Each structure stands twice: as structure tokens, then as C-alpha cells.
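Participant: Any chance you can model this:
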Amino acid sequence: MLSPEELRHYQRHVSLPEIGTNGQERLKAGSVLVVGAGGLGCPALQYLTAAGVGRIGICDFDRVEVSNLQRQVLFGYSQLDRPKAEAAIDGLSDLNPHVALQSHIERFTPENAERLLSGYELVLDCSDNFPTRYLVNDACVKFGKPLCFGSIFKFEGQATVFNYKGGPTYRCLFPKSPNPKDVPNCAEIGVVGVLPGIIGGLQALEAIKILSGVGEVLSGKLLLFDALTLRSNLVNFTLNPANQSVGDLKEIDFSCEVPQSSDDDEIQQVFPHELCTRLGCEASPILLDVREPWEMEICRIEGAVALPLSHLRQPPPVNLPPELSSDETVVIYCKAGVRSMMACEILRQSYGIKKVENLVGGIDLWSEEVDPDMPRY
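Facilitator: Below is the predicted model:
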């Protein structure tokens, strides 16, 4: 039963003939686990809470960072460095005190999947990586939970519902995970801030439809949305019965570790203070910046040659800057030292430039130890 206060809160829902008091009571009796409290999870959580879903779980182990605030609208500066699952509850509790909220400050893993899913009847996958997507899908199939899915990339978004009443699963649409080398690094791409709100809202809408029993669920249909043209398309996909059987839960191998060099000698690592000293010498090394152009506009080390890793990773031969040669020592840097290691390997293996060194900690550590006035991002 809905209390008088709840009836006032949900008046605009109850006045819809398709929902009414019966549908609202079904929402109140419903429970949803949201995996990921980021760009997609924030708007989804807000609308699920406002709609009156009785019990909502938030699974996320990450903490709030400044760069999240452009799109993760549940958070503000006062919540920086707090666990997202915990910080989200503050705003959601004020939005609707009639909803029970539970934080799960942990990664979704094969070990805790059954425990997490057992308390909820429906799951929203608001994660941002392929291993979690495959794992959440497999767990939902194994334990019989419908899965409202969303994903975003730059100006494009996708949404659908998997495993609804025995319908198609994530693996029916994407049987194989992509090669990690083909997936752009998070720092190489961006996303327009409004897009997660649109797609996350669609995920919440599908969950509300399922729980209240109204409308046609987006099962077996993938919604594709282009924010630049405001065009959307529906792509039909079908069930592969083989994907309805799941054994032991496992995380797919999607290691983003830097590949080991085929050479016997390891790549030389150089620390910021050491590099600063060497740059003042007569035989100073060539400095190569492999970040994206937008990153270079924010800050860069003076005198560095620009060659984004996204360009260097294209099939060889890539036209290299004339400053690079097999005779000169090249010190490569990025934001934190990961992309630069990849660039070191590519230059060694594909272009025969052996005298490469990696700046430890990238421009982040450089700004801390050498140039504290440098803008950070």
C-alpha cells in the first residue's frame, strides 16, 4: 500500500492509466542493482529513486574525481575522493526518502556476483569496461536476472535489455570481446556530458517498464543514438540458445598491460628530476609527447615533439616527425606513463628506434616534482 505522502510524491505516475496505483505499488515492491555509479549510473539512479523503486543497490568501488563532474551529476566538489556508492546515497536520500538505498563499495567479481544479485530482481549495467559487461551479463544469465544495458562513446550511445524472459543476452549481440589493443585508452577519447544522461535515463525507463509491467520492453532490439544528428535506429538481434547456459563465472582476459619487449634489454625508465637535469645538457635527449592534441593544449613540456599514440598505433608505416632517428635518444611521455611505454615498444619493434626511454609517472609526476605551476587535468 502507498501512504498518503507517497501518493502525493508519485501523483504524476499514479495519474497515468498505464501505471496507476497498481503499477506504482509494483515499483515500490521492486528492487534494482545498479553496477557502476558513473556517467550512466548517476542519471539512472536519480530516475529510479525519483520513480519510487523500493530498494536500490549501488555497486561501485571507485572514488569521485574532479574529471567526473562534467557528466556524473550526482556529485559535487564537496564529495571529491569519497566512494561513489556512498556519495550517491546522500543526494538520492534527499530526492526520495521512501526508497531504501544500499551501497556496495566493491568491484563486481565472480566471487561476489551471486551474493550481490541475490538481493535484487533486476540489474542495470552502467559499467564502462568490457570485462565487467561480460561478467555482469553471465551472472544475470546464470541467476536469472533481466539486465538493462547502456554504453556510450564520444557522441554515440546504445541501450537495450538482455535476458528478459529468456531473451537474447549480451553475448548474443557481442559474442567475442574486442582486442584490448583496438580499444582506445580512456584518456584518448571523451564523451559529451549530456549523452550519459540520455542513455542512463533510457536504462532507468526500461527498468521502470519491467517493474511496473507497462509498455514494450527493449528486448532483442538495440537502440543506437547519435547525439550529433539526434538520429536513432533500432537493430534487431536474436537469441543464440548456447548463450543461455553459463558455467563457472570468469572474468575475460582483457589485460591492458604494456606488452613485453621482444628484445633482451628492458626499456630504460627516467624520472622527472633526472630528465630535467639532462634537458639542460648539451647532449639533451629528444622529448616526444604521445598524448592527444587536446591534452597538449592544456599543458606540455617545452620543446617536446608531438606524436599522439592514437596516430602511432595505426598500421605502419606512419610518417614519423623528422626529429626522430635511430641515432638520438628519445624520452617519451604521456599523462601517467602507460601510453608512453606502449609508444616505446612500437618505436623499437616497428621503426627500429632503439634508444627510447620512458618518463616515469608522465606529465603528472613532472608537474609535481619539477613544474608545480603546470596546469593539471
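Participant: okay, CA-based contacts and neighbour counts for the rest of this
Facilitator: Will do.
Participant: who are the neighbours in contact with Asn358?
Facilitator: Contact analysis of Asn358 by C-alpha atoms under 8 Å, 6 or more residues apart in numbering lists 267-270, 331-333, 337, 340-341, 344.
Participant: can you give me how far the strand or helix carrying it is from the chain middle?
Facilitator: Assessed by DSSP states H and E, Asn358 sits inside strand 356-359. Using C-alpha atoms, centre = their mean, to the nearest Å, the mean C-alpha position of strand 356-359 is found 29 Å from that of the whole chain.
Participant: following that strand, which helix or strand comes up?
Facilitator: Using DSSP H and E, the helix or strand that follows strand 356-359 in sequence is helix 362-369.
Participant: and that next one, which residues are buried?
Facilitator: 362-367 (16 or more other C-alpha atoms under 10 Å).
Participant: residue contacts, Gly38?
Facilitator: By C-alpha under 8 Å, 6+ apart, Gly38 lies in contact with 68, 72, 84, 126-127.
Participant: quick one: which of these is nearest Gln260?
Facilitator: The shortest gap between Gln260 and any of the contacts of Gly38 belongs to Ser127, at 28.7 Å (C-alpha to C-alpha).
Participant: Can you give me the neighbour number for the residue nearest to the closest one when sequence neighbours are not counted?
Facilitator: Spatial nearest neighbour of Ser127, excluding adjacent residues (C-alpha to C-alpha, 6 or more residues apart in numbering): Gly36 at 4.8 Å. For Gly36, the count of nearby residues is 25 (other C-alpha atoms under 10 Å).
Participant: next up, for comparison:
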Amino acid sequence: MNRYDRQIRLKGFGEDGQQRLRKARVLVVGAGGLGVPVCQYLNAMGIGAIGIMDGDFIETSNLHRQPLYTPSDVGKQKVTVLSAFLSKQNPETEIIIYDTFLHSGNATSIFSEYDLVIDATDNLSTRYLIDDACVICNIPWVYGALHAYEGQISVFNYCGGPTYRCLYPEMPAEDEIPDCNTLGTLGILPGIIGNLQVLEAIKVLCDMQEVLSGKLMIYNGLNQNIYQLSFTKNKKLIRPDLKSGNYGRESGCELPGAIEVNSFVAQTRAANHILLIDVREPREYEVGHHPGAINIPLGKLEESLPDLEKTEQVYLICQSGKRSYQAYRELSPLYPKTVFSWITGGMEELKALLR
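Facilitator: Okay, here's the model as predicted:
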């Protein structure tokens, strides 16, 4: 118990709080800017079990805000590197990794194994899925989000309290609200918000007072102001079931230029030559790529592209579809005579299909 001596001495926490932490199981969805500090501090403070879910790989552009990862980790799977660090940091913690993305087919089966979910993602559709799945499983979740120099934190579905849909009833279109890839973010901000998420998680798990349920806390990094907005539970809210919720990549085919992996394979099976551009980082490409794909990282598209003026069809692929969609949006206006298609689900689903 020497490891946790300073926590146990704290009035209002004590041995009871430490024992509650030791018995708790928390799922962290996302192993990036928010997920790294969340996992580090939960692990250091003595949580019983941490589940980490993320299907993404480490990129060079991650390193400024995900300082646990190093240049030698680029191209490696995030959950693998993060779990190895956590096991060394605190061998007593049970670490469970899910090297996949959250979707409606796996949400409730995984969530039901945990006491609390922490949202460490960076897209809206996943948050609506987390909210709906937590309501079905009757567990609370801690929300964290970044927007330019601001961050938001709240706790949803806590003791029958308001949910994310009570605050934001309808999911905006995918391109209505930009993520940090578009807006950019200071490296320190995810660390601040991630640590505040851990604080709320500890309060929930240890039955402490003043949980941010029914309150949205907004942190402004420029002027260091913090303010709160109150909201109430919407008892008339009609919540979609997960099969009809239209979440994330499952609705990706509705976005312009999208093509599902099975359609891509069918269209290109008889072709002698196709132009498939893999926009992942070189280390990811080296780990595994589709035969014939050329590697041009997303950040180097404009300076490294081949001559596309006379190319009729170009396919774009990344790990999950997010970066290839961004590449589609950048390239389409530049080459109006070329048809661009980005592959939803990316290499993750393509490898699963071709096994």
C-alpha cells in the first residue's frame, strides 16, 4: 500500500476509495491524445482493470500530443505500445486490449464487461454510439472533446442522469464540425482534458461528490477560464437502437466518393492496372499494404502526387477510412476530370475481407 499512501491519507478518499478503484474496470475508447493521459493516470492511481480500444496506428503527426509514443513507434499499433508501457508502469493492473474500432456490432458486448466508459475519441458518430450503448448497458461514461483552444468535459448516464443526446439530440453531418485534423490542436490541451476526465472517473467510481452530471464544463486554454453550463434529462427522448443508429463508418457509404471494400475488390478484380494511393505513414505501409498500392502520406500529397491530369480513376486508402476521406476532399477540387474514390473501412476491413 506504500504506492498509494498519499491517496489513502486524503480525507474523503482513504482506504475505501483505494479499494473501490482496485475493484473497478474501466474501458477507454481511443488510445490517442486523450487516451494516453487517461490510461497513464488511471493505471498509476491503482485502477483494477483498463480496457483499451483502438484500431489505429501511430503516425508522426501524433507525437506532439501523445508523448508516450516515440519516433521508433511510428507504424506500430497504438494499443500494443500503450499496453506495454502500462504493464511496466503498474504490473498490478489488468490490461485488456481491443485492436479494433468501436462499432454497433461490438459495443454492448464489450461495454457490459466494464463499470465505466471513457470517451477518448475524436469523432461525433462514435460519441453517439457510446452514449446509446451505455444507456443499453446501464453504465456511466465520461466525455471529453477538443475544439481549437477549448476542451469540454461531462459525465453522462450517471445514476439515471442526463445523457449525451439530452445535450445534443441530433448528430450533425460528418463535415459540419471539423475535428483536430482540420482545426489543429496544441499538444498540451489533450493532456489537460484527459486528466480532467480521469478526475471525473475517479469521482464516479469512488462515489465522491460533485460529479459533472448534468453539467458541461468548458475549458478555455487561451485565457485559462473555466465555466459550466447546466442541462437536464430529456425524458421524451426517443433513442434509436444500435442497428438503426447509423453510426460512423457504417454510414460512410453515404458520404461523397465512398466505396466499400467489397465493391472496390469487385471493381478492380479484372483490371490490369489501377492507381491506388495509400495515404498512411511509411511505417504503416511497410507493415502491410495492398499489392500495387503506392505510398504517399496524407501530409505530402500535394508535393508528391504523380501526374493525375489524364488519370480517369484513382482509389484512396488508409487504415480505417478517415484519412482517405480527407485526401478525397483535398484532391477532388484539384483534378475535376478525375474520379476519386476513398475506401471505407480502409486496410482494416480490406485485410479482413481478403483473409
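Participant: List buried residues within the contacts of Asn358 of the first structure.
Facilitator: Buried among these by 16+ other C-alpha under 10 Å: 267, 270, 331-333, 337, 340-341, 344.
Participant: Return the subset of those residues lying in helices.
Facilitator: In helices, defined here by DSSP state H, the members of those are 340-341, 344.
Participant: And the helices in the stretch 151-300 of the second structure?
Facilitator: With DSSP state H, counting those that start in this stretch as the criterion, the stretch 151-300 of the second structure has helices at 164-167, 180-183, 188-205, 261-268, 282-287.
Participant: okay, those helices in a markdown table with distance to Tyr128 of the second structure and mean neighbour count next?
Facilitator: Rendered in a markdown table, the data for those read as follows (distance: least, C-alpha to C-alpha, whole Å; neighbours: other C-alpha atoms under 10 Å):
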| stretch | distance to Tyr128 of the second structure | mean neighbour count |
| --- | --- | --- |
| helix 164-167 | 7 | 19 |
| helix 180-183 | 18 | 12 |
| helix 188-205 | 18 | 21 |
| helix 261-268 | 25 | 14 |
| helix 282-287 | 29 | 16 |
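Participant: who wins for proximity to Asp99 of the second structure among those?
Facilitator: Closest of those to Asp99 of the second structure is helix 282-287, at 14.8 Å (criterion: C-alpha to C-alpha).
Participant: How about residues contacting that closest one?
Facilitator: With contacts defined as C-alpha under 8 Å, 6+ apart, helix 282-287 of the second structure is touched by 57, 74-76, 278, 295, 297.
Participant: go on, stretch 127-137 of the second structure?
Facilitator: 103-104, 107-108, 111-112, 117, 119, 121, 140-141, 156-157, 163-165, 171, 239-242, 245, 247.
Participant: Weed out the non-buried ones from the residues you listed.
Facilitator: Neighbour counting by 16+ other C-alpha under 10 Å classes 103-104, 107-108, 111, 117, 119, 121, 140-141, 156-157, 163-165, 242, 245, 247 among the contacts of stretch 127-137 of the second structure as buried.
Participant: before we move on, the earlier item: closest one to Ile105 of the first structure out of the buried ones among the contacts of Asn358 of the first structure, please.
Facilitator: Gly337 (27.9 Å).
Participant: where's that closest one relative to Val331 of the first structure, distance?
Facilitator: Distance of Gly337 of the first structure to Val331 of the first structure, computed by C-alpha to C-alpha, to the nearest Å: 11 Å.
Participant: Check Leu74 of the first structure too.
Facilitator: Distance, Leu74 of the first structure to Val331 of the first structure, by C-alpha to C-alpha: 41 Å.
Participant: same check, this time on Leu249 of the first structure
Facilitator: For Leu249 of the first structure, the distance to Val331 of the first structure (C-alpha to C-alpha) stands at 42 Å.
Participant: do Tyr47 of the first structure as well
Facilitator: According to C-alpha to C-alpha, Tyr47 of the first structure and Val331 of the first structure sit 49 Å apart.
Participant: Likewise for Ser219 of the first structure?
Facilitator: 51 Å.
Participant: my read: Ser230 of the second structure touches Lys215, true?
Facilitator: Yes - counting by C-alpha atoms under 8 Å, Ser230 of the second structure sits close enough to Lys215 to count as a contact (4.5 Å).
Participant: Pick out whichever of the two has more residues nearby.
Facilitator: Lys215 (19 against 11).
Participant: Next step: the contacts of Gly38 of the first structure restricted to helices.
Facilitator: Lys84.
Participant: what's around whichever residue in the second structure pairs up with Phe75 of the first structure, how many residues?
Facilitator: Structural correspondence for Phe75 of the first structure with respect to the second structure (TM-score structural alignment): Tyr69. Neighbourhood size, Tyr69 of the second structure [other C-alpha under 10 Å]: 22.
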